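Undergrad: Predicted model and sequence follow; I will ask about them next.
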Amino acid sequence: MTESWPEFDTKRDSPTFALLHVASQMLGKLRVAHSTWVNHGWHVTLHPVPEGLAIEPIAANGTSFSLSMDLTRHAIILHVGDGEVDQLPIDLGSIAALHHNLVAMLDAHGLPSSFHGRPNEIADALPFAEDVASREYRPDSAERLLSALCCIEPVFERFRAGFTGKCSPVHFFWGSFDLAVTRFSGRKAPEHPGGVPGLPDRVTREAYSHEVSSAGFWPGGVVEADPIFYSYAYPEPAGFRSVKIRPAAARFDSGLGEFVLPYSAVRAAANPEGELTTFLQSTYEAAATLGAWDREALERDPVAP
């Protein structure tokens, strides 16, 4: 076991992850409201940075600004192109208080502050401004999440480097609250049926406009659950669910429609990075082989720095 991979406890950590999930949506929605749409919605994701997760800059009033969830300072940090820096504590007691103060901070700097006011992909979600329920925030839980992302992201990046075809960045989706990387075969996919709760069908259909093999890490969020790694294919090729994949702790979850590997199994492995890489490669190979991808044209050995 590598000690740098932190241990999670669902009961202890889930309330903090639920708060961060909703907070991340506010940042992502600012990008939706104030930036040009990019294919698959890749422009609105968050990206791992040393201190947490950040959105890409937003142009405004002849300058630009960016926001990050700093999981070391436990604050939303604002960076403006003229050098101004401001910050807002994440732990303000409720989502409504965090929303009100985020808008006020942006307004104080003369920056765009409007965005869609209701969370996505969260069942029965209240608008941000109306969610006044008390929220628990544990700094140590946030720091464990950051430590895990710091361990996982380099493994995802190396996996991404072994593909010469179209591939997403390693990025964090705030709707579902997961770190993901997606490979594309290059062929169009059948129209996605949609129906993802809290997500417009047009967004889902663009995300899955072409054949994909996608993998990621889900720590939980507003849904209290043990953290997992996952991998799926769209469209799902015949025989995909019955393929024997590695490592031994991985399995197909019929409820999710994905292969899953418990984070705890990776953490407990003698070589966590190797265990995770095996899962990523094994599940991708199942999708690409059964889906008749042109693997010879799309794959390569990662180039060492």
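TA: Looks like it arrived, so ask away.
Undergrad: contacts and neighbour counts: CA atoms only from here.
TA: Will do.
Undergrad: Now stretch 108-117: buried residues?
TA: 111-113, 115 (16 or more other Cα atoms under 10 Å).
Undergrad: Please report how far Trp5 lies from Phe229.
TA: 14 Å (Cα to Cα, to the nearest Å).
Undergrad: Looking at those two, which one has more neighbours?
TA: More crowded of Trp5 and Phe229, by other Cα atoms under 10 Å: Phe229, with 25 against 22.
Undergrad: ok, back up a step: which one of the buried residues of stretch 108-117 sits closest to Lys29?
TA: Nearest to Lys29 among the buried residues of stretch 108-117, counting by Cα to Cα, is Phe115 at 5.7 Å.
Undergrad: Wait, the closest one touches Gln25, no?
TA: No - with the criterion set as Cα atoms under 8 Å, Phe115 and Gln25 do not qualify as a contacting pair; they are 10.1 Å apart.
Undergrad: The structure to be compared is supplied as follows:
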Amino acid sequence: MAQPGDVLDASNAWPELDYAAGRETYETLHLLTQIVGKIRLSRTPWLNHSWHVTLYVCARGLTTSPIPYGEGTFEICFDFIAHRLIVETSDGQRWHMPLRSSTIADLYATLMAGLAGLGVRLAINETPNELPDPIRFSEDRLHGHYDPDQAHRFWEALLRIDRVFKLFRTGFLGKCSPVHFFWGSFDLAVTRFSGRRAPLHPGGVPYLPDSVVREAYSHEVSSAGFWPGGGGIDYPAFYSYAYPAPPGFSSAVLRPQRAFFSTDLQEFILPYDCVRTAPAPDEALLQFLQSTYDAAAVGAAWDRASLECGPGEIGRPRAISAPL
């Protein structure tokens, strides 16, 4: 029977990611995922912590999951195997456009025209979020480089990370987010909650309304994720932070040894290459996730006996005893 650590392919090698080589492609994908994410945002009722806007790793790339429209639904998928952006509707229609080097303005216009051709007519806020010096999508002729190999490598990394994040998620009984991709910050993330309210967040995230930030951080969290570089670091990395950070959080003992606390970012960092080159990459990443969560949960005195459980096993329900 397959187990969470089983191979994805014959080698199970985690792909090499080079931020310098992939930066322009990541910038293009960041903007394209913002366009697609804003399309989902425009049609989906608000869900706590902005979970209604995220994308999800799928067997060919990233997907919105079904988006309601009229009496039906539509779904948008980034296909990083055939390098296409695909739209499918619940009435059987299908449209796609190639993922290739072109200006964001042209890609945006092509996608919106394709949606309209399927009968999906909508408008979005064209200004990117959480990015310095944002350019409206319809006016952005600066960005648009797309390297298929770099995009494919990024997705291959997400596949492996998604698997480990999902296994980590099974060890928590309390409120926990799905493993999902946030297009604002361009990261794959999973978040655990203590169940307690948090202090009001001060806001101040660039090009993101304070009301959105405060709702996202309304409750105490320990959050971990991955992004391919940018935003203060020039290499792909895993991160973990707590809000609010408890006393002594930054000095916690971490695993693996190369994990560290960034005073600039105010969060724990583990370079992706430390995981990729480890003898057991899944285990190395799980160590980082667990040790950084421990730092948050111990420091803030979470009710760990009520919130935690052993990792899930395929085909075996969690054992339940009679309540005391």
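TA: Arrived safely, thanks for sending. This is a predicted model, so every value here is computed, not measured.
Undergrad: returning to that earlier point: inside strands: which ones of the buried residues of stretch 108-117 of the first structure?
TA: Counted as lying in strands by DSSP state E, out of those, is not a single one.
Undergrad: can the residues you listed go into CSV with extra columns for distance to Val181 of the first structure?
TA: Output for these, formatted as CSV (distance: Cα to Cα, whole Å):
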residue, distance to Val181 of the first structure
Leu111, 31
Pro112, 30
Ser113, 29
Phe115, 26
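Undergrad: so where is the longest helix seen in the second structure in the first structure?
TA: Assignment by DSSP state H gives helix 19-43 as the longest helix of the second structure. Matched against the first structure by TM-score structural alignment, helix 19-43 of the second structure falls on residues 10-34.
Undergrad: go on, stretch 63-78 of the second structure?
TA: Counting by TM-score structural alignment, stretch 63-78 of the second structure falls onto residues 54-69 of the first structure.
Undergrad: residues of the longest strand along the second structure that come out buried?
TA: When the second structure is parsed with DSSP E, its longest strand is strand 187-197. By neighbour count, with 16+ other Cα under 10 Å as the criterion, the buried positions of strand 187-197 of the second structure are 187-194.
Undergrad: burial of the counterpart of Val80 of the first structure in the second structure, as a residue count?
TA: Across the two structures, Val80 of the first structure finds its equivalent in Thr89 of the second structure, going by TM-score structural alignment. Here the number of neighbours of Thr89 of the second structure (other Cα under 10 Å) works out to 21.
Undergrad: how close does Thr89 of the second structure sit to Leu107 of the second structure?
TA: With Cα to Cα as the criterion, Thr89 of the second structure and Leu107 of the second structure are 20 Å apart.
Undergrad: ok, the residue nearest to Arg60 of the second structure when sequence neighbours are not counted - contacts?
TA: In space, not counting the residues next to it along the chain, Arg60 of the second structure is nearest to Asp79; the distance is 5.0 Å by Cα to Cα, 6 or more residues apart in numbering. With contacts taken as Cα atoms under 8 Å, 6 or more residues apart in numbering, Asp79 of the second structure has the following neighbours: 60-62, 85-86.
Undergrad: thought the match of Val80 of the first structure was touching Cys77?
TA: No - in this structure, Thr89 of the second structure sits apart from Cys77 without contact. The criterion is Cα under 8 Å, and the distance is 11.6 Å.
Undergrad: Distance from stretch 176-193 of the first structure to the middle of the chain?
TA: In terms of Cα atoms, centre = their mean, to the nearest Å, the gap separating the centre of stretch 176-193 of the first structure from the centre of its chain is 14 Å.
Undergrad: which residue lines up with Arg276 of the second structure in the first structure?
TA: Taking TM-score structural alignment as the alignment basis, one finds that Arg276 of the second structure is matched in the first structure by Arg267.
Undergrad: surely that match meets Cys151?
TA: No - at 10.2 Å, Arg267 of the first structure and Cys151 do not qualify as touching, with contact defined as Cα under 8 Å.
Undergrad: Next, the contact list for Gln257 of the second structure, please.
TA: With contacts taken as Cα under 8 Å, 6+ apart, Gln257 of the second structure has no neighbouring residues.
Undergrad: hang on, it in a strand?
TA: No - judged by DSSP: H, G, I helix; E, B strand; the rest coil, Gln257 of the second structure forms no part of a strand; its state is coil.
Undergrad: So what does it match up with in the first structure?
TA: Taking TM-score structural alignment for the superposition, Gln257 of the second structure sits opposite Ala248 in the first structure.
Undergrad: quick one on the thing from earlier: buried sites along the match of stretch 63-78 of the second structure?
TA: Within stretch 54-69 of the first structure, the residues scored as buried using 16+ other Cα under 10 Å are 54-59, 65-69.
Undergrad: and which of those is nearest Thr277 of the first structure?
TA: The shortest separation between Thr277 of the first structure and any of the buried residues of stretch 54-69 of the first structure is 25.2 Å, and it belongs to Ala54 (by Cα to Cα).
Undergrad: Distance of the closest one relative to Pro219 of the first structure?
TA: 17 Å.
Undergrad: residue ranges of the strands in the stretch 151-300 of the first structure, please?
TA: 171-173, 178-188, 210-218, 228-234, 251-253, 258-262 (DSSP state E, counting those that start in this stretch).
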